[in-house]
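Novice: The following block contains a protein sequence and its predicted model.
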Amino acid sequence: MNLTIDELANMIDYTLLKPDISNKDLFQLCQDAIKYNFKTVAINNAVILFCKKILKGSNVLCDAAVSFPLGQSTIETKVFETIDAIEKGAGEVDYVVNIVEIKNDNWAYIEEEMREIVEACNERGAISKVIFENCYLSDDEKKKLCEVALKVKPTFIKTSTGFGNGVATIEDVKLMKACVGDNIKIKAAGGIRDIQSVLKFIEAGASRIGTSSGVKIIEEYKKLKSKK
């Protein structure tokens, strides 16, 4: 793979979504993101203003997690949270679908939810990402969710929150890619912690990687590149 170090770094959403963190942790996250030129810092909404100040003057965006990690908020709540996150300074939004309504086979609800959130992002110039949380879905449900996404056209569809009972898999990325082709981008996230995994996910069709191991991954990639 002929990606430059900067190109790979710009495909990474550098993640810190734990509940037991401090401003010191967030400061370090943002400093590392600036140093390595990551695409975003993926954070919970309450800390957007804090991170936005640290990132000022850099190209790194705030990536807000909406209805995270369960997705069990109403459409109205998710839309409000999306708009609030963007107004606070988020340039990208990752929201979790309502899995209960998928299990209810209520695809009209899922489409309406996606449409309202994606429209809220589009109207405000923000990138939208739909988190499937594939570990709870059958392959048929994943395919139906891809079909809804093809109608609504979010910027990305995403494998996982990293908080479910499963992680991103190559098989899921391939399935999602087969369904949406080049019409929607794919983000792989959840349990991705080394460069070999990252390269496999990119080869399978992912164009964005969510990880809390961004620094480690880039340092590994530098060593890999130096050997060639």
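Specialist: Arrived safely.
Novice: contacts and neighbour counts: CA atoms only from here.
Specialist: Will do.
Novice: Now do the strands in the protein.
Specialist: Using DSSP state E, the strands of the chain run over 12-15, 40-44, 61-66, 90-96, 127-131, 156-158, 185-189, 208-211.
Novice: Same list (these) but as JSON lines, adding mean neighbour count and distance to Ile34.
Specialist: Shown next, in JSON lines, are the strands of the chain (neighbours: other Cα atoms under 10 Å; distance: least, Cα to Cα, whole Å):
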{"stretch": "strand 12-15", "mean neighbour count": "27", "distance to Ile34": "11"}
{"stretch": "strand 40-44", "mean neighbour count": "26", "distance to Ile34": "9"}
{"stretch": "strand 61-66", "mean neighbour count": "28", "distance to Ile34": "10"}
{"stretch": "strand 90-96", "mean neighbour count": "25", "distance to Ile34": "16"}
{"stretch": "strand 127-131", "mean neighbour count": "25", "distance to Ile34": "20"}
{"stretch": "strand 156-158", "mean neighbour count": "26", "distance to Ile34": "23"}
{"stretch": "strand 185-189", "mean neighbour count": "27", "distance to Ile34": "21"}
{"stretch": "strand 208-211", "mean neighbour count": "26", "distance to Ile34": "16"}
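Novice: take the one below as the second:
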Amino acid sequence: MTVSTPLTRADVADMIDHTLLAPDATPAQVEALIAEARELGVYAICVSPSMLPVRAPGLVVATVAGFPSGKHHSLVKGAEARLAVDQGAVEVDMVIDVGAALAGDFNAVLADVITVREATVDRAVLKVIIESAALTDEAIVGACRAAEQGGADFVKTSTGFHPAGGAGVHAVRLMAETVGGRLGVKASGGIRTAEDAAALIAAGATRLGLSKSAAVLAGFAD
């Protein structure tokens, strides 16, 4: 059964970061991820920095920094991001210190983002993971504003590892309203069906982080 939407399967595929960030991921699984990504026609793959470098011609290579807790020192996140870019990543999804955002310390969030932005300069797209399910609306807005001020290219909902949950329509809409089209909005975490994806895109998501890309894309018409 396909969802009722003007988006085609190809449209959605071009928004997907096909993701493997499991702590027990193997090189063989990364190779399988790349092969599936090519078959599905997705935009990018996202793998842990320890799996870099990878050969994935025709695909954007993304990775993470400070993942999944965000409780790494900013300089550690910056060093991790810089090394990842040196090893071929062209997009970096960094995790903020979620506790700082909850405490209303958005200067700390800003400093975190600036450190990673300066470490990657203009060599990578920077996405800032705010763990929206763990934040109040006020904290979501504050974190998004700090991300934009710090030079991010995207704000992103979730790591997919936080017990509070992953992407939600309300949070995505609020994030999209806050950044006003100046930044992209990546929804990730718990997106398993075409209905989930379509609702998040309608709310303002411009990129999707998926580990179940084939199942999601199966619900969209050609």
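Specialist: Yep, it's here. As the structure is a computational prediction, the values presented were derived from the model and not from experiment.
Novice: coming back round to it: among the strands of the first structure, which comes closest to Ser226 of the first structure?
Specialist: strand 12-15 (20.6 Å; Cα to Cα).
Novice: Just the residues contacting the closest one, thanks.
Specialist: 29, 33, 38-43, 63, 208-214 (Cα atoms under 8 Å, 6 or more residues apart in numbering).
Novice: What count of nearby residues applies to Gly88 of the second structure?
Specialist: Using other Cα atoms under 10 Å, the number of residues around Gly88 of the second structure comes to 18.
Novice: how about the aligned partner of Glu31 of the second structure in the first structure, what does it touch?
Specialist: Here Glu31 of the second structure is matched to Phe27 in the first structure, going by TM-score structural alignment. When contacts are counted by Cα under 8 Å, 6+ apart, Phe27 of the first structure touches 51, 54.
Novice: any idea how far Phe27 of the first structure lies from Ala126 of the first structure?
Specialist: 23 Å (Cα to Cα, to the nearest Å).
Novice: Repeat that for Glu147 of the first structure.
Specialist: For Glu147 of the first structure, the distance to Ala126 of the first structure - Cα to Cα - is 22 Å.
Novice: For these two, work out which one has more neighbours and name it.
Specialist: Ala126 (21 against 16).
Novice: For the longest helix seen in the first structure, give me the average deviation versus the second structure.
Specialist: Longest helix in the first structure by number of residues (criterion: DSSP state H): helix 107-123. Mean deviation of helix 107-123 of the first structure relative to the second structure after superposition (mean Cα distance after the TM-score superposition for the first structure): 1.9 Å.
Novice: Which position in the second structure pairs with Val152 of the first structure?
Specialist: Match for Val152 of the first structure (TM-score structural alignment): Gly150.
Novice: What about its match, how many residues nearby?
Specialist: 21.
Novice: could you list every residue that touches it?
Specialist: By Cα under 8 Å, 6+ apart, the neighbours of Gly150 of the second structure are 110-111, 113-114, 117.
Novice: and in the first structure, which of the residues you listed remain?
Specialist: Using both residues aligned by TM-score structural alignment, their matches' Cα atoms under 8 Å, the first structure keeps these contacts from these: 110, 113-114, 117.
Novice: Can you add distance to Ala176 of the second structure and neighbour count and give those residues back as TSV?
Specialist: Shown next, in TSV, are those (distance: Cα to Cα, whole Å; neighbours: other Cα atoms under 10 Å):
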residue	distance to Ala176 of the second structure	neighbour count
Leu110	19	22
Val113	19	29
Ile114	21	22
Arg117	21	26
